[in-house]
Every structure is written in C-alpha cells, then in structure tokens.
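Participant: need a structure here:
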Amino acid sequence: MTPAPLDRRGLWMAVGAFVIWGVMPLYWHLLKTVPSLQIIMHRIVWSALLVAGWLFWKYGRGWLRETLAIPRAAWMLALSGALIAFNWGLYIWAVNAGHVVETSLGYFINPLLNVVLGVLVLRERLTAVQWLSVAIATCGVLWLTFNYGSFPWIALVLAASFGGYGLIRKLVGVPPVRGLGVESLYLFLPGLAVLLWGEFHGAGGFIAHDGMRGWGWGVAALLVLGGALTALPLIGFADAVRRIPYSVVGLLQYIAPTLQLLCGVLVLGEDFGSDRAIGFVLIWIALAVYAGDGLLRSRRRPLPA
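Facilitator: This next block holds a predicted model:
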C-alpha cells in the first residue's frame, strides 16, 4: 500500500517550531543575569496572557468551557502543562549553567523516543528503510551516551518529559491554540505567585522598588518577548502532531538539537571533541537516509487519474 502524502501545513509548522527551538539557547543566554526560576515564571505568565487573551478576544469566555468539555481534556492538559513547565525549567537552567551541548543531546534522543512511541503506542508503521534510519540513529545516541564522560541525566530527563508532552497532545485531540491556552491557565496563578513573591523578597528584579535596582528595560523586554517565543513554536508543534504521523515528527525534530549544538559549540564555545562528533555524524546519516527514502517514495507515487 502506498503511504498517504504528508500534510504540507503540518510539515512546515513542525519545521518552523524546531528551528525556533534550535536557536533559543542564544536568546536565553542574553538573560543569564536573571535567575533561572524567574525566567521560567516569566515564560509562563507572559505566554499565558498572550494566548489566553487572544482566545478570549476571538472566541469569548465560551472557549474554555467548550475545551474542557472534551473527554479527558481537563486532566490530560493539566498533565501536559506540568510536563512542559518542568521541561522549560530544566532546559533554561542547563543552558545558563553551560550545558547547551548536553541539552542538544537530550533533544537528539527525544525524536528517537517519539518514533518508538509512535510505533508502540499509536500503532504507526515504518518502512524497512525507515527502520534502518532508526537503527543508525540509535547507534549514534548510544555512542553519545556511553562516550559522554558522565551520565547524561539532563539529556535523558529532557527527552522523556518532552516526549511525554508531545504524546499527550497527540492523544487529547484538542485544537492546538486552545490546548496551549488551557495549559497556560493551569500554570498562570502559580507562576504569578512565584514572581510576586520574588519581587517583594529580593529575589526578583523585573520592577525596581525600595531602592533595589531592577534588571533594566532591555532585560524586562526580553522576558516579556520570551512569552511570545514560548507560545508560537508550541502552537506550531501541537498543530503539527495532529496533522502528520508522530514518527515523522520525531525524525524532523533533529533540526532543533542540530542548531542547538551549533549554537553551543560555535557561538557559546562549549567543548565538542571527536568522540561526540562520531555520534552526531551517525544521527545526521540517519536523517539523510530517512529524508532520501521519503523523497524517492514521493516521486514514485502514481499521479491521481
């Protein structure tokens, strides 16, 4: 049976999301003077205001009730919101602590995990060549894991948390922007409470008060803009996982860690020896095999009558 053609909008939404995520280490590096917990809470609060505000403006108050009325949506979106908040927190801490290369390893492992979840949980099927690409990528990930120099717990936890988030969003069947809006509202009040506590107990600097100097208007603007940069790729990702097979999403996702790796090594000056290079080359070969197989199958597909 000839595989169905991929949804082009879903494909480009996935690519766009992964490109934004790939260059985000440079953005968070600009905020290295801000404590990681503060960055995370600002991410939550400003993205919640942006997404929920837009939904209330376009659909009125009914959108929240309608979304939560979808079977399993309330508790599944609460779980996905907790997973993505945890993922953000660990990621930002790791970037500003000088572990960009290890975070890229986590997001190299994550697409492989997505392929496995797509096959085992969602009953998706792979061709023989696609299985070969998965096997090559697995060898690359195992090489990186055992030659990293220390147990890569940051990478493994990032992969598991984001893999779980994507799977839940695939299963819940909620429109992507509405789903992100519900997740944001679940996280908004806790995030706002932490920010306010920090501002009035000397742990924050978004607003200068009582003689305390703030971080400055430039940093404050970056924190607010971080909300938009949080929401947009998540919307694209959630839309993509509903339109294209999860196994395809998993392999496209190698775009983000490749860009993260380049940012960490070429811009931020992190170490990248020959042992690590071998693992990354194996993963890139796997991507080339998968992409080449898809291109050949699309050319061989007969035209409609």
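
Participant: only C-alpha atoms for contact and neighbour calcs from this point on.
Facilitator: Fine.

Participant: Please, where are all the strands along the stretch 51-200 of the chain?
Facilitator: Counting by DSSP state E, counting those that start in this stretch, the stretch 51-200 of the chain has no strands at all.

Participant: Can you show me the helices along it?
Facilitator: Under the criterion DSSP state H, counting those that start in this stretch, the stretch 51-200 of the chain contains helices at 62-68, 73-96, 100-120, 128-146, 153-172, 176-199.

Participant: closest one to Leu50 among those helices?
Facilitator: The closest of the helices of the stretch 51-200 of the chain to Leu50 is helix 176-199. By CA to CA, the value is 9.0 Å.

Participant: Now do that closest one against helix 153-172, angle only.
Facilitator: 140 degrees (axes from the mean of the first three to the mean of the last three CA atoms, to 10 degrees).

Participant: in helix 176-199, what's buried?
Facilitator: The neighbour-count check on helix 176-199 (16 or more other CA atoms under 10 Å) flags 176-188, 191-192, 194-195, 198-199 as buried.

Participant: for it, packing partners?
Facilitator: Under the contact criterion of 3 or more CA pairs under 8 Å, 6 or more residues apart in numbering; DSSP states H and E, helix 176-199 touches helix 36-59, helix 62-68, helix 73-96, helix 217-243.

Participant: Minimum distance to Ala137: which of the ones you listed has it?
Facilitator: Between these, helix 217-243 lies closest to Ala137; by CA to CA that is 21.0 Å.

Participant: Name the next helix or strand downstream of the closest one, please.
Facilitator: Using DSSP states H and E, the helix or strand that follows helix 217-243 in sequence is helix 246-252.

Participant: Now the second one, please; I'll put the structures next to each other:
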Amino acid sequence: MKLSINVKDENTTGICYGIAAYSLWGILPLYWKLMESVPALEILAHRICWSFIFMLLVVYFYRKRGSLSAIIANRKKLFLIFLCGFIVSVNWFTYIYAVNSGHVIESSMGYFINPLVVVLLGVTVLGESLGRWQLVAIILAFVGVLIITIQYGRIPWIALILAGTFALYGLIKKMIHVDSLAGLVLEAFIVMPIALTYIAILEKGGKGSLVSSSPAVIVTLAGTGVITAIPLIFYARGIERTTFSMMGFLQYIAPSLQLFLGIFIFKEYFPLTHFISFCFIWAALAIFTLANAGVLKEHSAVGQKIKAAEIETKKV
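Facilitator: This next block holds a predicted model:
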C-alpha cells in the first residue's frame, strides 16, 4: 500500500514538473519581447553562449562529466551532436524572430503541428507504416495549413521551420541516445565559437548591445542561459517520474499559451480564417492523440517510437 502511494506521489510530482516546463516554454515570448530592440541574430548568439555557461554548471552539479566524455569519444555521435547544434540554432533564431516580428500566433501553429511532422519523419526516414487515423490527422493538418497559406498569400514558413526543426532534432536525438543535459552542453559548445565571434564583431564595431543597451537589457541577455536551462531541467525531472504519454499530452500547454499571448496580449491579427485553420489543426491533434492513446484502433508500426520521438522534440 505504501509503495502504491509513493508511486502515485512520484507520478503527481512528474506531472507538476511537466506542467511547469511547458508553461515556461509557453510564456517565453514575454521574455523575448523584453529584448525587442535587440536583433534576433544577436539574441541567438547570446542565448548560445549563456546557455553553454549555465548548462555546463548544471552538468557539473549533476555530475554528468562521464556522459560528456562518452559522447566526445564517439565520432559518429559527436558529428550528430554538431548537426543538432546547427538545427537547434535555426529553431531558436526562427522562434526569436517570430516573437519580435509579431508572429507569435504563427509560431504557436508550428508547435501544434510538430507531432504530425514527427509522424511524417517516422514514415519517410525510418520507413515506418502510416496508420489510418494518423493519415486522417495529417490530411486535416495539411488543410489547416493550406487555409492559412491562402489567407496569408504565402506559405507560413515560420510555423513549418519550427515544426520541421523540432521534429528533426528529436529524431536525431532519439537515434544517438545521449544524456540530454550533456548533449545540450556540447550542442552549444560546437556553435559557440561562431556566436562569440559574431558578438565580438558587433561589440568592436560599436553596434553590440553590451555597449549600447541599458543595464536591464544586458541582464536580460545574460538571463537567456537560465531561461533556456530551467524548463529543460523541469522537463528532465518530469519525464523521469511520469509517462511519455502524459508528457505528450501536456506538451500542448506551450502552444496554447503562445496562441493566447499572441491574440490577447500582443494583439496580433486573428481573423475567422485563422480560427478555421486552427480548428482543422486541433481536430488533427485530437485524432492523433486519441489514436496514440489507443482510444482509436490503429494498425501501424509507428506506436511507441513516434511517441518517444514526439516527446524528445520538446527538449529544444
């Protein structure tokens, strides 16, 4: 009986950590808005550098140095980590640009359709079969994206880049099986020389924010390391204590909060066509979630592999 209570408490704690992680990711646009005067590329460079410093401290605190050594000793894994570093940098830049250019709603769409892109990667890259309900979900999501494309008069590239990079990042991380904290440190370390060089060039030319910005902006830039690491730590603790399926369900907290911020806080344009488009995407996600949970009978080999890859993408 006591063991049962302890397991239940652990699961509840895991859910709380999951809610905290996804909620922080969801309200992250508020933080990026504090640096609206700073170019997105410069914010990205600072985020890479400060994330590396903070995550290195976290790895040292959690005694993950052995995990770092194991990755460095494996050339194949190190190359894939390099690839992950590039992909996550593209994702971070796109997200920061989206927030500070008034496209928070479009960025939320990217996170909503991300699980469906994971399924497509599973089919096209891993050769897994596509279930009937998964096919229905993908078609509905495609219709939703098509509607907003027609309304915009252009492809919603921000949403597609965010979804694509998240999915690709998760797929690679799933293939190499490395410790998430150690992997993130190396991803930042690999691209940090480029970021540092860019910051140095800006500062030398008198255009960098460390010279020209207020102390508040400088502190906010330094805080990008903390704001990146804390949700990841919460996520890691959550996934240790609760199930993949529960974390998969909780992941929709983040884009829901982003959509709320875009409409009600940042007052972005959200006409009826946007709402209809999102309705198609939400219907697709409902079908996808029910199929993965076993409520809808599915005849595919995607199963747990896709669920695990879906969760892995949220580690960005």
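
Participant: Deepest-packed of the helices of the stretch 51-200 of the first structure, please.
Facilitator: Mean neighbours per residue, mean count of other CA atoms under 10 Å, is largest over the helices of the stretch 51-200 of the first structure for helix 100-120, with a mean of 24.

Participant: Which position in the second structure pairs with Asn87 of the first structure?
Facilitator: Counting by TM-score structural alignment, Asn87 of the first structure corresponds to Asn91 in the second structure.

Participant: what sits against Glu312 of the second structure?
Facilitator: Glu312 of the second structure is in contact with 170-171, 173-174, counting by CA atoms under 8 Å, 6 or more residues apart in numbering.

Participant: Kindly indicate which of those lies nearest Phe79 of the second structure.
Facilitator: Checking the contacts of Glu312 of the second structure one by one against Phe79 of the second structure (CA to CA), the nearest turns out to be Lys173, at 11.8 Å.

Participant: That closest one maps to what in the first structure?
Facilitator: Checking TM-score structural alignment: Lys173 of the second structure goes with Arg169.

Participant: Against Leu259 of the first structure, how distant is the residue nearest to that match when sequence neighbours are not counted?
Facilitator: Excluding its sequence neighbours, the residue lying closest to Arg169 of the first structure (CA to CA, 6 or more residues apart in numbering) is Ala238, at 6.5 Å. As judged by CA to CA, to the nearest Å, Ala238 of the first structure and Leu259 of the first structure stand 21 Å apart.

Participant: neighbour-wise, which of these two wins?
Facilitator: Taking other CA atoms under 10 Å, Ala238 of the first structure and Leu259 do not tie; Ala238 has more neighbours (27 against 19).

Participant: So the more buried one versus Leu167 of the first structure, what's the distance?
Facilitator: 10 Å.

Participant: Next: Val51 of the first structure.
Facilitator: Taking CA to CA, one finds Val51 of the first structure at 21 Å from Leu167 of the first structure.

Participant: Gly191 of the first structure now?
Facilitator: Applying CA to CA to Gly191 of the first structure and Leu167 of the first structure gives a distance of 24 Å.

Participant: now swap in Asp239 of the first structure and tell me
Facilitator: Taking CA to CA, one finds Asp239 of the first structure at 13 Å from Leu167 of the first structure.

Participant: And Ala48 of the first structure, by the same measure?
Facilitator: 22 Å.

Participant: try Ala193 of the first structure
Facilitator: Counting by CA to CA, the gap from Ala193 of the first structure to Leu167 of the first structure is 29 Å.

Participant: With Glu102 of the first structure instead?
Facilitator: Taking CA to CA, one finds Glu102 of the first structure at 23 Å from Leu167 of the first structure.

Participant: Ok, Tyr254 of the first structure next?
Facilitator: 17 Å.

Participant: before we move on, the earlier item: check contacts around the match of Lys173 of the second structure.
Facilitator: 77, 80, 179, 238, 241.

Participant: show me what contacts the third one?
Facilitator: Read it as Gly179 of the first structure. Each residue near Gly179 of the first structure by CA under 8 Å, 6+ apart is listed here: 67, 77, 169.

Participant: Repeat the analysis, applying 10 Å as the threshold.
Facilitator: 51, 64, 67-68, 73-74, 76-78, 80-81, 169, 172-173, 235, 238 (CA atoms under 10 Å, 6 or more residues apart in numbering).

Participant: do the same with the last one
Facilitator: The contact partners of Val241 of the first structure, taken as CA under 10 Å, 6+ apart, are 10-11, 13-14, 166-167, 169-171, 173, 176, 247-250.

Participant: quick check, nearest of those to Ile44 of the first structure?
Facilitator: So of the contacts of Val241 of the first structure, ranked by how close each gets to Ile44 of the first structure (CA to CA), first place is Pro176, at 16.8 Å.

Participant: So that closest one is in contact with Phe237, correct?
Facilitator: Yes: assessed by CA atoms under 10 Å, Pro176 of the first structure is found in contact with Phe237 at 8.2 Å.

Participant: circling back to that earlier point, distance of the match of Asn87 of the first structure from Ala291 of the second structure?
Facilitator: 28 Å.

Participant: Could you tell me where stretch 104-119 of the second structure falls in the first structure?
Facilitator: So stretch 104-119 of the second structure sits over residues 100-115 in the first structure, by TM-score structural alignment.

Participant: That stretch vs the second structure, average distance?
Facilitator: When the second structure is overlaid, stretch 100-115 of the first structure sits 2.1 Å from its aligned residues on average, using mean CA distance after the TM-score superposition for the first structure.

Participant: I figured Ala188 of the second structure hits Leu83, correct?
Facilitator: No: using CA under 10 Å as the test, Ala188 of the second structure is too far from Leu83 to be in contact (11.2 Å).

Participant: got any residues that touch both of those two?
Facilitator: Common neighbours of Ala188 of the second structure and Leu83 (CA under 10 Å, 6+ apart) are Ser89.

Participant: out of everything not next to it in sequence, what's closest to the counterpart of Ile147 of the second structure in the first structure?
Facilitator: Ile147 of the second structure maps onto Trp143 in the first structure when the alignment is built from TM-score structural alignment. Distance criterion CA to CA, 6+ apart; nearest residue to Trp143 of the first structure, sequence neighbours excluded, is Gly279 at 5.5 Å.

Participant: who are the neighbours of the strand or helix carrying the one you found, in terms of helices and strands?
Facilitator: Applying DSSP H and E as the criterion places Gly279 of the first structure in helix 274-300. Counting contacts by 3 or more CA pairs under 10 Å, 6 or more residues apart in numbering; DSSP states H and E, helix 274-300 of the first structure is packed against helix 100-120, helix 128-146, helix 246-252, helix 255-262.
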